[in-house]
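Visitor: Requesting a structural model of the entry that follows:
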Amino acid sequence: MNWFRPLLMMFYAPARGMSEVRERSPLAISLLLALLAQTAYAFFTQWQFLDPLLAVRGPSIFFLILFQSVIPLLFIAVIFVPTLALLANVFERRASFGLVIQQEYASLASIVFYAWAAANIIAIPLVRLARATGFEAEFFVQFQKSLAAAVNQGSILPSVARSFADPRVQSLTFAALIILPLFAFWTVLGVREVFKLSAGRSLLVVIVSGILMFIIGPMILPLFNMVAFSPFLLIMLFILLRGYFGEVTRGHRARASFRQNLEAATLNPADASAHYNLGLIHQQRGELDEAQKRFERAIEIDADEVDAHYQLGRIAREQGRLPDAINHFNEVVARDQTHAQHEIWREIGATYLAAGQFEDAHDSLERFLEHRNMDPQGLYLMGRALAGLGRQREAADAMQACIEAVKTAPAYKYRTEKRWLNEAQQFLRSQA
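Guide: Below is the predicted model of the structure:
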């Protein structure tokens, strides 16, 4: 079963498992797997309290636990996943929040649901071990002492302490303390996989998202309880949101299908474009090493694949391999001096600028701005080149032109170009 393979991989190769989930696991399967794992964990940890109820209420208790297991998944789907996407996008600045949700919600939610399933599965033997060693019993004793001390200090109300004194509440608390660190671990890996953030930033995104979920959660818990325990409301909610989630999952399936078709096309030894397009997918996701391999393979098949040289140059510049970048850009210029609407010269200028060759950077950027004189990035880079040449007044003029170009840009373009406005303003402040 394809959905079971990535789940197993998450225990011995979690990064690869996350990648498999992102590429191939449908959101519905991920949700079902998380629900089953959550239900199994709930039965295992709460069976001592459910056994008496089973004699009274019969098999209906199973449906009660099933509906209770829906509540954490609703929190994850409605609060946690969008918050992860929002905070990750703050660091990465990939696009607007709405576009990121549209593009990545299905992948991110699938990964988070798999993380929840894996955490529930691995927590079962851990709880069993805690009970066998007496760790759980010791936890309950210390928990009671902490509650009593908090009441004596006036930190919590006696009524709150009495509610936590309920053995079932204590058992649920212990179960949550076991599962949450495991869930956080796999979620951090998932955020890294989807957004290509550093480990530190991924951890920060997960921690802040978790804190926000615990703050917002109590406010909307009554609504979730009402929905979870009402099959009619669940059906209504499904009908209302079916179109939106259908669109999100349809886009995810389309991208997965497109990639599979491209991978199949790479079997044709004469098809350079398939390797190039796969390289673009990897490059967009930040998988630069894999993208580089695809672009290089495209060039092996067709030495005149200008686009592949162009992207290899960009990757080399991003990785700090500046001579390699210039070599690839020279291959592009030798074949097409107007490639990518003259952006080849902007890339060459940026590379020379990174190398500290300000005169060469100035000449290349000048050629670019002859044709794209309102390009904010080009103007910003020209300002940097002029500053490197000691022409401070002209550098300030270029930065001011960059700011004006962004401010007068259409709304859709302003969001993507705002970075250069901020950079130019920061440069001008540093020169003041």
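Visitor: hey, let's count contacts and neighbours off CA atoms from now on
Guide: Fine.
Visitor: For stretch 394-409, what is the distance to the chain centroid?
Guide: 33 Å (C-alpha atoms, centre = their mean, to the nearest Å).
Visitor: What of stretch 354-374?
Guide: Distance, centroid of stretch 354-374 to centroid of chain: 35 Å (C-alpha atoms, centre = their mean).
Visitor: Check stretch 189-207 too.
Guide: Centre-to-centre, stretch 189-207 and its host chain are 7 Å apart (C-alpha atoms, centre = their mean).
Visitor: Quick one: residues contacting residue 7.
Guide: 17, 114, 118 (C-alpha atoms under 8 Å, 6 or more residues apart in numbering).
Visitor: I'd like to know how far the first one sits from residue 11.
Guide: Look at residue 17 and residue 11: by C-alpha to C-alpha, to the nearest Å, they are 8 Å apart.
Visitor: re earlier: could you dump the contacts of residue 7 to JSON lines with secondary structure, neighbour count and distance to residue 169?
Guide: Output for the contacts of residue 7, formatted as JSON lines (DSSP: H, G, I helix; E, B strand; the rest coil; neighbours: other C-alpha atoms under 10 Å; distance: C-alpha to C-alpha, whole Å):
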{"residue": "17", "secondary structure": "helix", "neighbour count": "23", "distance to residue 169": "34"}
{"residue": "114", "secondary structure": "helix", "neighbour count": "32", "distance to residue 169": "26"}
{"residue": "118", "secondary structure": "helix", "neighbour count": "23", "distance to residue 169": "23"}
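Visitor: this one next, for a side-by-side:
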Amino acid sequence: MPQARIESLDHEGHGVARVEGKTIFVDGALPFETVTYNTYRKKPNFENAQAMQIHTESFMRTKPKCPHFGVCGGCSLQHMEFTAQVAAKQRVLEDNLERIGTVKPETLLPAIYGPQWGYRHRARLSVRDVAKKGGVLVGFHEKRSSFIADMTECHVLPKFLSDQLVPMRELVGKLSIYNRMPQIEIAAGEHVTVLVFRNMDAITEADEAHFKAYADQWNVQIWLQPKGPDTAYPLYPKDAPALTYELPEYGITMPFKPTEFTQVNHAVNRVMVDRAMRLLDPQPGEVIADMFCGLGNFTLPIARRGAKVLGMEGLQQLVDRAFEGARFNQLEHLTDFKVANLFEMTEEWLDKLGHFDKMLIDPPRDGAMELVKSISAEHGPKRIVYVSCSPSTLARDANVLVNVKGYKLRSAGVVNMFPHTGHVESMALFEKD
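Guide: From the prediction side, this is the model:
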């Protein structure tokens, strides 16, 4: 098997080497290491490989905490020291901005990070009966595989959820539809934890009794989801309090349903929202747009600062929930929400919405290309805060904002929302002179 010297990390946490002019992405390898690798995918311009032996260890290497690391596909960077992970993600962001966006921030923001373990308050676990493994498995998929990892613990989940991985296996194994239940979605709020079981067939009375006993033992609420996410409903207890997460600095409590998108890392989300508010600096009397607003994670803190804010989102269900959150927090007088496909935004459509003093953009991985192209170079908002879950699309959109629309990229930095993974969240501030 060939050897290579690892030069850097890519955006997914793979070691990057160059062998005879070809780029090799090596799983499990870190910068400055010399490794023997085995290629599992070969393309004309690159190869994907697995590190088989580490000959020279990087100073960044550490012992993974989880016994399932390397098999489970949930984490890819547990072998890398935590602060080095954050620094590597910052380099990924800087590289994308320079290489794809041809832009450079005037200032690098300090990285936002929080607890490295027990942070994941949302997860979607796969379920499958595997006779060769002795019964039902519950967990994440194995790396590069459709098989489910044989997990007994998970350190990125809060401990009370990690402790339930084996009991959840046992619960499903008792059910009449044990082989017709492919997924369990976990949603942990401030005071309530919901387990949503995807049941492809109806449950029996005996099944319901098993669910109730489990809910009482582990102090969770059981939901069933017979079809799509909209069909999820509470089974037991039916009168449990609603799921919520809190933004204490803004006096905001956000109700949500277990199948709706919320940030998985509550601690980092609070710091991220606070930084976004500092950069955006909402003032009473200003009119601000929150694009891709979701449930109102940024909309309501903006309103709490006294600005009028329009939140726009593509799904009616999320807009309805955002209205509910505004009413719940007595902010409906400063907020409005609209359903809109922001991936089809035009300059004419944006003009019809009226003038915005400032704008916050928080798109999915696809970015916000049509939106930023629609912003007027002359009359656009004087300040834009862009929250991104993909450095490459942020860089692409930054290129338009800076090199076409005339904004300055004042600052940018990473948000380590998903420790021990290659996922890079980031935030950038754009301003007009």
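Visitor: TM value for the aligned chains?
Guide: The TM-score (TM-score structural alignment, normalised by the length of structure 1) is 0.25; 184 aligned residues with a C-alpha RMSD of 7.1 Å.
Visitor: that older thread, closest to residue 247 of structure 1 out of the contacts of residue 7 of structure 1?
Guide: The nearest member of these to residue 247 of structure 1, counting by C-alpha to C-alpha, is residue 114 at 21.2 Å.
Visitor: Give me the distance between that closest one and residue 257 of structure 1.
Guide: Per C-alpha to C-alpha, residue 114 of structure 1 is found 21 Å from residue 257 of structure 1.
Visitor: burial count for residue 40 of structure 2?
Guide: 10 (other C-alpha atoms under 10 Å).
Visitor: looking at this, it is in a strand?
Guide: Yes - remark: residue 40 of structure 2 belongs to a strand, assigned using DSSP: H, G, I helix; E, B strand; the rest coil.
Visitor: Verify the contact between it and residue 51 for me.
Guide: No - counting by C-alpha atoms under 8 Å, residue 40 of structure 2 stays clear of residue 51, with 10.7 Å between them.
Visitor: can you tell me how far residue 242 of structure 1 sits from residue 235 of structure 1?
Guide: Counting by C-alpha to C-alpha, the gap from residue 242 of structure 1 to residue 235 of structure 1 is 10 Å.
Visitor: Next: residue 244 of structure 1.
Guide: 15 Å.
Visitor: Give me the neighbour count for residue 206 of structure 2.
Guide: Using other C-alpha under 10 Å, residue 206 of structure 2 has 12 neighbouring residues.
Visitor: what's around residue 56 of structure 1, how many residues?
Guide: Residue 56 of structure 1: 11 neighbours (other C-alpha under 10 Å).
Visitor: now do residue 46 of structure 1
Guide: Neighbours around residue 46 of structure 1, by other C-alpha under 10 Å: 17.
Visitor: and residue 327 of structure 2, what element?
Guide: Element membership for residue 327 of structure 2 (DSSP states H and E) is helix 316-328.
Visitor: actually residue 222 of structure 1, not the one I typed
Guide: Element membership for residue 222 of structure 1 (DSSP H and E) is helix 199-228.
Visitor: so the helix or strand following that helix versus helix 199-228, what angle?
Guide: As assigned by DSSP H and E, the chain's next helix or strand after helix 199-228 of structure 1 is helix 231-265. Interaxial angle, helix 231-265 of structure 1 versus helix 199-228 (axes from the mean of the first three to the mean of the last three C-alpha atoms, to 10 degrees): 140 degrees.
Visitor: counting contacts, what elements does helix 231-265 of structure 1 pack onto?
Guide: Judged by 3 or more C-alpha pairs under 8 Å, 6 or more residues apart in numbering; DSSP states H and E, helix 231-265 of structure 1 is in contact with helix 97-133, helix 199-228, helix 272-284.
Visitor: Kindly reformat those helices as TSV containing distance to residue 47 of structure 1.
Guide: Output for these, formatted as TSV (distance: least, C-alpha to C-alpha, whole Å):
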stretch	distance to residue 47 of structure 1
helix 97-133	12
helix 199-228	21
helix 272-284	47
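Visitor: among those, which is nearest residue 32 of structure 1?
Guide: Here helix 97-133 is closest among these (C-alpha to C-alpha), at 8.8 Å.
Visitor: So which bits of that closest one are buried?
Guide: Across helix 97-133 of structure 1, burial judged by 16 or more other C-alpha atoms under 10 Å covers 97, 100-124, 127, 130.
Visitor: now stretch 147-164 of structure 1
Guide: Neighbour-count burial for stretch 147-164 of structure 1 flags 147-148, 151, 161, 164 (criterion: 16+ other C-alpha under 10 Å).
Visitor: Just the helices from the stretch 251-400 of structure 1, written as ranges.
Guide: Taking DSSP state H, counting those that start in this stretch, the helices of the stretch 251-400 of structure 1 run over residues 272-284, 288-301, 306-318, 322-335, 343-354, 358-371, 376-388, 392-407.
Visitor: Any chance of those helices in CSV with mean neighbour count and distance to residue 29 of structure 1 as columns?
Guide: Formatted as CSV, the helices of the stretch 251-400 of structure 1 follow (neighbours: other C-alpha atoms under 10 Å; distance: least, C-alpha to C-alpha, whole Å):
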stretch, mean neighbour count, distance to residue 29 of structure 1
helix 272-284, 21, 24
helix 288-301, 21, 28
helix 306-318, 23, 36
helix 322-335, 19, 43
helix 343-354, 24, 43
helix 358-371, 20, 49
helix 376-388, 25, 43
helix 392-407, 20, 44
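Visitor: Dump the ones you listed to TSV, plus distance to residue 63 of structure 1.
Guide: Converted to TSV, those look like this (distance: least, C-alpha to C-alpha, whole Å):
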stretch	distance to residue 63 of structure 1
helix 272-284	43
helix 288-301	47
helix 306-318	53
helix 322-335	61
helix 343-354	60
helix 358-371	66
helix 376-388	58
helix 392-407	57
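Visitor: Correct me if wrong: residue 55 of structure 2 contacts residue 34.
Guide: Yes - the criterion here is C-alpha under 8 Å, and residue 55 of structure 2 meets it with residue 34 at 5.4 Å.
Visitor: quick one, which of those two is more surrounded?
Guide: Higher neighbour count among residue 55 of structure 2 and residue 34: residue 34, with 21 against 13, using other C-alpha under 10 Å.
Visitor: separation between that one and residue 15 of structure 2?
Guide: The gap separating residue 34 of structure 2 from residue 15 of structure 2 is 11 Å, by C-alpha to C-alpha.
Visitor: Would you map the helices across structure 2?
Guide: For structure 2, the helices defined by DSSP state H occupy 82-99, 159-162, 165-174, 205-218, 266-280, 299-304, 316-328, 347-352, 369-374, 391-403.
Visitor: ranking these by burial, who's on top?
Guide: With neighbours taken as mean count of other C-alpha atoms under 10 Å, the helices of structure 2 reach their highest mean count in helix 299-304, at a mean of 26.
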